[in-house]
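Participant: this one's structure only:
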């Protein structure tokens, strides 16, 4: 039986978050986005300064997923309006995908936000990302399409929601 655990990340964990992201980002997006867009977004979203700002100023909570003393994934989320939380990021190392770790991690996010009074959890997923099926299996439903500018690039996403209660 696999045993997973989570811990709340702090600014001291930023190098660990970057390490996980460096091993996850490119395999996740290489068939969807250009190398230039991947590099641009990585620098924009995952620089130490950007992650610190997300934690300290934007109210994003990060949790780390570990298995057998190895950190294998993370998620970040925040309350965007009373009762509505947004899952900003959820990544599990490619070699760990398919073993229940992603389900465990999203379950922990859901447990936490519901404890905080959430009645809705939202997330964005690229329209070509196969993770959409994973979210739908977890009860998320497509609400609409969104085209989000990031610098000179566009993220062509679905907005998904899961309602509680």
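Facilitator: That came through fine. Because the structure is a prediction, the values reported are computed rather than measured.

Participant: from here on, contacts and neighbour counts on C-alpha atoms
Facilitator: Noted.

Participant: tell me the spacing between residue 81 and residue 8.
Facilitator: Using C-alpha to C-alpha, to the nearest Å, one obtains 22 Å as the distance from residue 81 to residue 8.

Participant: more neighbours: which of the two?
Facilitator: Using other C-alpha atoms under 10 Å as the criterion, residue 81 and residue 8 rank with residue 8 on top: 13 against 9.

Participant: so the more buried one sits against residue 65, correct?
Facilitator: No - judged on C-alpha atoms under 8 Å, residue 8 makes no contact with residue 65 at a distance of 9.2 Å.

Participant: which residues touch residue 159?
Facilitator: With C-alpha atoms under 8 Å, 6 or more residues apart in numbering as the criterion, the residues that contact residue 159 are 122-125, 142-146.

Participant: alongside the first one, take a look at this:
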């Protein structure tokens, strides 16, 4: 499959919102229930919330598309010498095609001065945990409120060194 990575723009946001809704329901309905997933995606992935990310300093918001449809997205922000990967999602029907790997590599390459990259992931999200572990991430702790949104969703904190000789 051929796909392209590029910086997200305002025109992409409705498709990003839809992609997030589809991937969240696919991943989290069985864990949280449809109603809670609807609530979370409505609040966390509103067009207003996504638009704010387009102009955040020290951040990268990238999308993957096939020239017609959005297939994946990633958003990360530099905090000190650490890159915080806030989002990396690929449509369920396109997972395993290298899109997530390409998005992760792009995000890591965007912050050459960073020493680490970290993220939070639900402890029950087995597919995501496997993906990140295959990409060199290691457990570094736990969070009681994933994303600090007040929803009290526990998460595993994963981190990986970005230094070439580490």
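Facilitator: Okay, I see it. Note that the structure is a prediction, hence the values are computed from the model and not measured.

Participant: rewinding a little: and the buried ones among the contacts of residue 159 of the first structure, selectable in PyMOL?
Facilitator: The following PyMOL selection, which keeps only the buried ones among the contacts of residue 159 of the first structure, applies the criterion 16 or more other C-alpha atoms under 10 Å:
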select buried, resi 122+123+124+125+142+146
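
Participant: the contacts of residue 159 of the first structure in strands, which ones?
Facilitator: Members of those lying in strands (criterion: DSSP state E): 122-125, 142-146.

Participant: show me what residue 143 of the first structure aligns to in the second structure.
Facilitator: Aligned by TM-score structural alignment, residue 143 of the first structure pairs with residue 140 of the second structure.

Participant: for the second structure, which segments count as strands?
Facilitator: Listed in chain order, the strands of the second structure (DSSP E) span 4-7, 59-65, 70-79, 82-90, 116-121, 138-143, 155-161.

Participant: re earlier: need the contact list for the match of residue 143 of the first structure.
Facilitator: By C-alpha under 8 Å, 6+ apart, the contact list for residue 140 of the second structure reads 156-159.

Participant: now residue 153 of the first structure
Facilitator: Listed by C-alpha under 8 Å, 6+ apart, the contact partners of residue 153 of the first structure are residue 37.

Participant: try 10 Å this time
Facilitator: Taking C-alpha atoms under 10 Å, 6 or more residues apart in numbering as the contact definition, residue 153 of the first structure lies against 33-34, 36-38, 40-41, 147.

Participant: how about residue 116 of the second structure?
Facilitator: Counting by C-alpha under 10 Å, 6+ apart, the residues that residue 116 of the second structure touches are 78, 80-84, 108, 159-163.
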